[in-house]
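Trainee: take a look and give me a structure for this.
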Amino acid sequence: MSRLASIKLSTLDLAPIRDDGDAAQALHNSLALARHAESLGFERFWVAEHHNMDGIASSATSVLLGYLAAGTSRIRLGAGGVMLPNHAPLVIAEQFGTLATLYPGRIELGLGRAPGADQYTAHALRRSRDGSADDFPNDVEELQAYLGPRQEGQRVIAMPGAGTNVPIWLLGSSLFSARLAGIKGLPYAFASHFAPRYLHEAIRIYRNHFRPSEVLDKPYVMLGVPLLAADSDEQAQHLATSAYQRILALIRGQSLVQRKPVASMDGLWLPHERQAVGEFLGLAAIGGPQTVRQRLEQLLEQTEADELIFTCDLYDFADRLHAFDILAELQRG
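Mentor: Down below sits the predicted model:
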C-alpha cells in the first residue's frame, strides 16, 4: 500500500483574485472548491488570513468560514491560520465559538505566530493593541481557556465559545511553534507550501518535545504542499507559470492578482529571482499524475507526515478543480 493512500488529504485556500476578476468571484470560487473537496472525501478545508493584499480575498477569515460552512455539510473547516498577534484572544474565541455552536464538530482553529503583514498594516489592524509574536504562548493559553469549560470565578467569558473546545492547531514556518506545539500536545502544521527551509528540523523538534495531552496522545504532523498538477508534465509546467508570476510579484512588492500562464518565464525574472521562486516552491508537486505521485510518495517517505494540505494557485478555476481530481485519483490508486 502506498503512503499516499494511507494518509488524509486537505485543502488550503487563499481565495485568489484573478487579474480579470474580483473578490466576489474569488469568494464564490472558494465555496465551489470547498464543495468539490468535500465530494472528493478530503478531510478539511482551511482558509488563510492575509491583509493588504489585492490578490487575496480571505482576510475576514471567520466570516468566510461561516459562508463555507453554510454551503457544505461534512468537511471540517478552519483557519490556516488566524495570525494571533493581530487579535485579542477573546475576540477569536467568540468568533470561532459562534461558528462551532452553529456548525458543531466541523470547526477548527489554526494559529499563527507571525503578524503576516507589514508594519503599516499591523498598525491599522491593532491600533493601540500591543500585539507581539513574543506574546504568542500566553495568547494561545488564554484562548484555550476561553474555549474550554467555564471556571468558577472566571471574570471574562467567551459567549459563544465557553465549553466549545474548538480544536486548536499550531502553525509555523520556523522552529518556535514546533517546540510549543510539542510541549502543549497540539497538532502541528508546517507552512512548507511557502517556506520549506526548516521542514525537517521543525518536524524533529516537534516530535522530540511532544507531550501527550487531553486532545492528542501522539504527534500529528500536517505539511503544506503547493499542488500544480495537470494531465501531463508539459501542461503542468505551463500552468505553473501563473504561480511563478505571483510569487515573483510578492518578492517585488507588486500586485498579487493571478496572471495568465505564459509560454516562458525568460525575460520576466532575473536569475536571483528565479532562484527565490524555486526556493519558495521547494516542496511543490508540479507535473502530470505520475510525476506528482512520485513527488508526494518521496515527501511522505522522508517526513512520515500524517496529513498533507494542498494549495493550488492555477489561473483557471477549472484547472484548479481538475488538479484536485488528479490528486484524489492518485490516492485511490
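Trainee: C-alpha only now, for contacts and for neighbours.
Mentor: Fine.
Trainee: who touches the nearest residue to Asp231 once chain neighbours are set aside in this structure?
Mentor: Once flanking residues are discounted, Asp231 sits nearest to Gly288: 5.0 Å by CA to CA, 6 or more residues apart in numbering. Going by CA atoms under 8 Å, 6 or more residues apart in numbering, Gly288 touches 229-236.
Trainee: any idea how far the closest residue in space to Ala5 that isn't next to it in sequence is from Phe324?
Mentor: Of all residues not flanking Ala5 in the chain, Gln331 sits nearest, at 4.7 Å (CA to CA, 6+ apart). Counting by CA to CA, to the nearest Å, the gap from Gln331 to Phe324 is 11 Å.
Trainee: more neighbours: those two, which one.
Mentor: Phe324 (26 against 16; other CA atoms under 10 Å).
Trainee: how about the strands in the stretch 1-150 of the chain?
Mentor: Assigned by DSSP state E, counting those that start in this stretch, the stretch 1-150 of the chain shows strands spanning 8-13, 44-47, 76-83, 107-112.
Trainee: show me what the third one is packed up against.
Mentor: To tie it back to what came earlier, the one meant is strand 76-83. Judged by 3 or more CA pairs under 8 Å, 6 or more residues apart in numbering; DSSP states H and E, strand 76-83 is in contact with strand 44-47, helix 61-71, strand 107-112.
Trainee: 6 Å instead, please
Mentor: With contacts taken as 3 or more CA pairs under 6 Å, 6 or more residues apart in numbering; DSSP states H and E, strand 76-83 sits against strand 44-47, strand 107-112.
Trainee: next, the angle strand 107-112 makes with it.
Mentor: For strand 76-83 against strand 107-112, the angle by axes from the mean of the first three to the mean of the last three CA atoms, to 10 degrees is 20 degrees.
Trainee: chain center to strand 76-83: distance?
Mentor: Distance, stretch centre to chain centre, for strand 76-83: 7 Å (CA atoms, centre = their mean, to the nearest Å).
Trainee: and this one, so I can compare the two:
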Amino acid sequence: MSELNNNSKLKDIKYSILDLAPIIVGGSATDTFQNTLDLAKHTERWGYHRYWLAEHHNMPGIASSATSILIGQVAVATSTIRVGSGGIMLPNHSPLVIAEQFGTLESLFPGRIDLGLGRAPGTDQRTMHALRRDHGGNGHDFPQQLSELRSYFSPIDSSRSNSVKAIPGEGLDIPIWLLGSSGFSAQLAAQLGLPFAFASHFSPENTLPALELYYNEFQPSEVLSEPYTMVAVNVIAADTQKEANRLATSMQQQFLNLVRNTPTKLQPPVENMDEIWNDFEKKALQQQLGSSIIGDRTKVKEKLEDFIANTKVNEVMINAQIYDQKARLRSFEIVSSLWTDL
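Mentor: A predicted model of the protein is given here:
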C-alpha cells in the first residue's frame, strides 16, 4: 500500500508544468524543442493538468522566445493537457496581436489554451527597446493594456461594428491569468476577479505576502466566484537524495550566472558548488531559491505538502531545470506519482 492516503494535502490540488525550454551546453534550440515535445507527451500521460511556456528574450539558455508558436507545437503533440503561457509579457506586444495569436490557438485547440500574462519585459533594457522600439510600455500601463486585450475577446456585439476586432479571437472564452512575483499583479487580479499565478520559483520571499493580498482583496467576477491560485515552484526529484542534490547544481549554476550577469546555456551538474560560488553568492542564491524542493520521493512529498499547507494554493506548477533529459523526465515522473498513487 502506498504511503500516500486520502488525508494527503495533495488530493485536492492540481499539478502542472512550467517549461522554461532550457538550451543545454552542447545542445541547440532544435534539441530543446524536441525535449519539450517529449516532456509534454510524457507528462500528459502522467496526469499533469496544464503545460505552460514562458516568454524570455536574449537569454542564451532559454528557447521559448516565440512563445505562441511553441504553445501551438506542444498542443499538436498532445491531446488533452491544457497548454498556455506562463507568461506572455504583455508590454512587449500589441494587445490586438496577442488576442489574434491566442484566438488562433484556441480556434485550433478548443478548450485547451490558457493565456497567462506578465508585465515584466522578460529581458534586459536593450533587448526591451529592440522589442518595443518606442521606449513605451514599461509596465505602468499594464492595466490599460489588459483591459484592451480582454475587450478583443468580448462576445460579438453588433454595436461594435466599426471597432477593431480580433479575428479569430472575438467571442472566444480563453482563460486569462495574471502572473506576478510581487504584489502588483496579485492586487490587480483580485480586483478583477481573475486567477493568479505566483513565481515562487525565483521570488520565494514575496510568495506569502502576494497571496495574502490576493486572498484578502479578491472580488467575485463573471470569471471566478472565489479566489483561484497557482504557484510555480522548483522541484527536482530523483531516486536518491544525493542524486537530486547533484542534479540541482545545474539550476544553481544557472541562477549564479544570472547574478553574475553572465547568462549561459544550462550547465551540466557538478559535485561541489562550493568550488564555484563564494560565500556571498551562496547566501544570495539560497535566498532566491529558498522555496525549491530537492530530494527523493519521500522528501519531495513532505516538502510539497508543507508548501501547499502554507500557501493554500489550488494548484502547483512544477519547474525543473535539469540538464539530462532522462533525469528530467524521471523527476517529473516521481512528482506525478505522488498524485497517481493517491
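Trainee: show the buried residues in the contacts of Gly288 of the first structure.
Mentor: Buried members of the contacts of Gly288 of the first structure, counted by 16 or more other CA atoms under 10 Å: 229-230, 233, 236.
Trainee: okay if I get the helices and strands packed on strand 76-83 of the first structure as TSV plus distance to Asp319 of the first structure and mean neighbour count?
Mentor: Shown next, in TSV, are these (distance: least, CA to CA, whole Å; neighbours: other CA atoms under 10 Å):
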stretch	distance to Asp319 of the first structure	mean neighbour count
strand 44-47	18	26
strand 107-112	27	24
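Trainee: could you dump those strands to TSV with distance to Gln258 of the first structure?
Mentor: Below are those laid out as TSV (distance: least, CA to CA, whole Å):
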stretch	distance to Gln258 of the first structure
strand 44-47	17
strand 107-112	25
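Trainee: out of these, nearest to His209 of the first structure?
Mentor: Proximity to His209 of the first structure (CA to CA) singles out strand 107-112 among those, at 18.7 Å.
Trainee: that closest one corresponds to what range in the second structure?
Mentor: Aligned using TM-score structural alignment, strand 107-112 of the first structure spans residues 113-118 in the second structure.
Trainee: mean distance between the matching stretch and the first structure after superposition?
Mentor: Mean deviation of stretch 113-118 of the second structure relative to the first structure after superposition (mean CA distance after the TM-score superposition for the first structure): 0.4 Å.
Trainee: now tell me what touches that stretch from outside.
Mentor: 82-89, 106, 175-179 (CA atoms under 6 Å, 6 or more residues apart in numbering).
Trainee: buried subset of those residues?
Mentor: 82-89, 106, 176-179.
Trainee: so which of the residues you listed comes closest to Asp134 of the second structure?
Mentor: Using CA to CA, Met89 is the member of those that lies nearest Asp134 of the second structure, at 16.3 Å.
Trainee: give me the aligned partner of Leu4 of the first structure over in the second structure.
Mentor: Checking TM-score structural alignment: Leu4 of the first structure goes with Leu10.
Trainee: and its match, how far from Tyr152 of the second structure?
Mentor: 37 Å.
Trainee: hmm, back to that, can you redo the contacts of stretch 113-118 of the second structure as TSV with distance to Lys312 of the second structure?
Mentor: TSV is the format used below for the contacts of stretch 113-118 of the second structure (distance: CA to CA, whole Å):
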residue	distance to Lys312 of the second structure
Arg82	22
Val83	24
Gly84	23
Ser85	23
Gly86	20
Gly87	22
Ile88	25
Met89	26
Glu106	30
Pro175	21
Ile176	21
Trp177	18
Leu178	18
Leu179	17
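Trainee: hey, where'd the strands end up in the stretch 201-333 of the first structure?
Mentor: Going by DSSP E, counting those that start in this stretch, the stretch 201-333 of the first structure shows strands at 221-229, 285-287, 307-311.
Trainee: quick one, what contacts the residue most central in space within the first structure?
Mentor: Nearest to the centroid of the C-alpha atoms of the first structure, with distances taken as CA atoms, centre = their mean, sits Gly80, at 3.8 Å. By CA under 6 Å, 6+ apart, the residues touching Gly80 of the first structure are 46-48, 110.
Trainee: name the nearest residue to the counterpart of it in the second structure, ignoring sequence neighbours.
Mentor: Aligning on TM-score structural alignment places Gly80 of the first structure opposite Gly86 in the second structure. Leaving aside its sequence neighbours, Gly86 of the second structure sits nearest to Ala54 (CA to CA, 6+ apart; 4.7 Å).
Trainee: Leu115 of the second structure too?
Mentor: Per CA to CA, 6+ apart, closest to Leu115 of the second structure is Ile176, 4.9 Å.
Trainee: which position in the first structure pairs with that neighbour?
Mentor: In the first structure, Ile176 of the second structure lines up with Ile168, judged by TM-score structural alignment.
Trainee: what of Thr43 of the second structure?
Mentor: In the first structure, the residue matched to Thr43 of the second structure (TM-score structural alignment) is Ala37.
Trainee: what do you get for Val97 of the second structure?
Mentor: Match for Val97 of the second structure (TM-score structural alignment): Val91.
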